[in-house]
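Engineer: What follows is a protein structure lacking sequence information:
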């Protein structure tokens, strides 16, 4: 059994300073540890905020091994909790919308760059990643990383399922009126590919419009944790039983019954 914690922060426009984020993350990670979690998941661009525009995003961008990463690694090591966080990653090719998984010992276990960019909000700021399946082992689970819009493509989730991902982590910044993604698509993706999916969003009552609705869905399509009805910031916990994956895959044999020989370019 693996317990994960999902942090749904309330959006505040001033929360874009590295030190402030690290202070808040340290408190949240301590709370996750107190709750028995071994993995803490935060939203898309959790370190800086999203929808900041090209200029501000560039000002806040850091390399993958910068001061932000050092701070998160120290928190993970101190609390004994693995952490997934998002930030604008500066590179020689441009800025990526990235997430990084830091293991409980402070080691960077995986880094993923968002492959499916959403409209001009993303394309005017970021360059797309080119590696679809990125994984790391956390406890008994193989954890895969994607970001927000990526999960809205069934091919992405199916690729993870075929590669052995048990828990697909989806930091997101979903806004109204697209609640259907969290309410309907999330459990469908988990069910059709027989894996756990953790969808972790911001919340805002202001013009930013982040709808919250963070949730963890299981391979049977049922929710293990759900922030529906919670207004504001929250820390959700979900217990993920590896045996549930085997049970679901025996009950609904989508992965075994595939006919890739018929799919052509859709494979």
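Structural biologist: Structure's in. What do you need? What you are looking at is a predicted structure, and each value in this text was computed from that prediction instead of being measured.

Engineer: Please count neighbours and contacts with C-alpha atoms only from this point.
Structural biologist: Fine.

Engineer: contacting residues for residue 68?
Structural biologist: 18, 22, 62 (CA atoms under 8 Å, 6 or more residues apart in numbering).

Engineer: That one belongs to a helix?
Structural biologist: Yes: under DSSP: H, G, I helix; E, B strand; the rest coil, residue 68 falls within a helix.

Engineer: From residue 248, how far off is it?
Structural biologist: As judged by CA to CA, to the nearest Å, residue 68 and residue 248 stand 39 Å apart.

Engineer: next one: residue 109
Structural biologist: For residue 109, the distance to residue 248 equals 28 Å [CA to CA].

Engineer: Got another one to weigh against that:
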């Protein structure tokens, strides 16, 4: 199955972001992609809470999901919206991913579990939990020949999600992201490759990249990594575009046979020793 990671530079205009998404997915499909993944916050990157709340819609009215379903059906490809903000009851927001089949039917939905509440160097600080409602369940979805595990951005720093997905049958893990430039330069590649290696699975990571209209900077460098940790494709910059790679699930089976750590894991306890 040929898979694509779509790199974007989403801004504050939802309609413009949808148009950019459609163009990039069409280009990926023309390149043979049967599955296309967009980054976190495909539909809107907006720091202002007031402007964010004015721009977003409930799930059943969301124009990003509507456009993705129509495009999937038209192109007869799997379209994975890495995430987009969705209005919830009570004034909170979901950071929500959705996967659409080549028939335009929603096959999976996932709300980001781990909130990016951090204080970085140079005064960069984020508090996703102030606006977003954390999800409570991970999900795996059969998409043609591959079995996808759904996750979003900061989730990549919590390896237990991906281990549970792999144990449940996922052979392709997904980490669509809007990684900050600062953390991306330090950790992006090693985290994606580590999740692939430790689970014997492919990792597809579509990223936001560049300086956005709301002034944030994201790292780009969308990646597709194989189950042995090799980078099959990389968008080696922060510009919009796409990358493609062919996914062969037998390579996941081979990696897990060579290093069967999923089977070899044992229960254990942590003991604390105090010495006076």
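Structural biologist: Right, received. Where do you want to start? Everything quoted here is computed from the prediction, not taken from an experiment.

Engineer: Quick TM-score on the pair, please.
Structural biologist: Once superposed, chain against chain, the TM-score is 0.90 (TM-score structural alignment, normalised by the length of the first structure); 256 aligned residues with a CA RMSD of 1.7 Å.

Engineer: Distance of the corresponding residue of the first structure for residue 30 of the second structure relative to residue 225 of the first structure?
Structural biologist: The alignment partner of residue 30 of the second structure in the first structure, by TM-score structural alignment, is residue 34. Between residue 34 of the first structure and residue 225 of the first structure the computed distance is 18 Å (CA to CA).

Engineer: between the two, who's got more neighbours?
Structural biologist: Higher neighbour count among residue 34 of the first structure and residue 225: residue 225, with 19 against 10, using other CA atoms under 10 Å.

Engineer: Please settle this for me: is that one part of a strand?
Structural biologist: Yes: counting by three-state DSSP, residue 225 of the first structure is part of a strand.

Engineer: returning to that earlier point: are any of the contacts of residue 68 of the first structure buried, and which?
Structural biologist: 22, 62 (16 or more other CA atoms under 10 Å).

Engineer: all helices for the first structure, in order.
Structural biologist: Ranges of helices within the first structure are 18-34, 54-60, 67-79, 119-123, 154-162, 179-180, 186-193, 242-251, 254-257, 260-263, based on DSSP state H.

Engineer: Pull the contacting residues for the closest residue to residue 32 of the second structure other than its chain neighbours.
Structural biologist: Using CA to CA, 6 or more residues apart in numbering and skipping residues adjacent in sequence, the residue nearest residue 32 of the second structure is residue 2, 6.6 Å away. If a contact means CA under 8 Å, 6+ apart, then residue 2 of the second structure has 32, 33, 34, 35, 244, 245, 246, 247 as its contacts.

Engineer: swap in residue 93 of the first structure?
Structural biologist: Taking CA under 8 Å, 6+ apart, we find residue 93 of the first structure in contact with residue 127.

Engineer: switch the cut-off to 10 Å
Structural biologist: 126, 127 (CA atoms under 10 Å, 6 or more residues apart in numbering).

Engineer: just the one 4 residues further on next, same as before
Structural biologist: Contacts for residue 97 of the first structure were tallied using CA under 10 Å, 6+ apart; they are 44-45, 50, 61, 86-90, 112-115, 117, 122, 125-129, 147.

Engineer: With residue 150 of the second structure instead?
Structural biologist: Residue 150 of the second structure is in contact with 80, 82, 97-99, 108-112, 138-141, 161-162, 165, 170, 172-176, counting by CA under 10 Å, 6+ apart.

Engineer: right, and residue 197 of the first structure touches residue 215 too?
Structural biologist: Yes: contact criterion CA atoms under 10 Å: residue 197 of the first structure and residue 215 qualify, at 8.2 Å.

Engineer: Mind listing the shared neighbours of these two?
Structural biologist: In the contact map built from CA under 10 Å, 6+ apart, the residues linked to both residue 197 of the first structure and residue 215 are 186, 187, 223, 224.

Engineer: Map the second one across to the second structure for me.
Structural biologist: Under the alignment defined by TM-score structural alignment, residue 187 of the first structure corresponds to residue 193 in the second structure.
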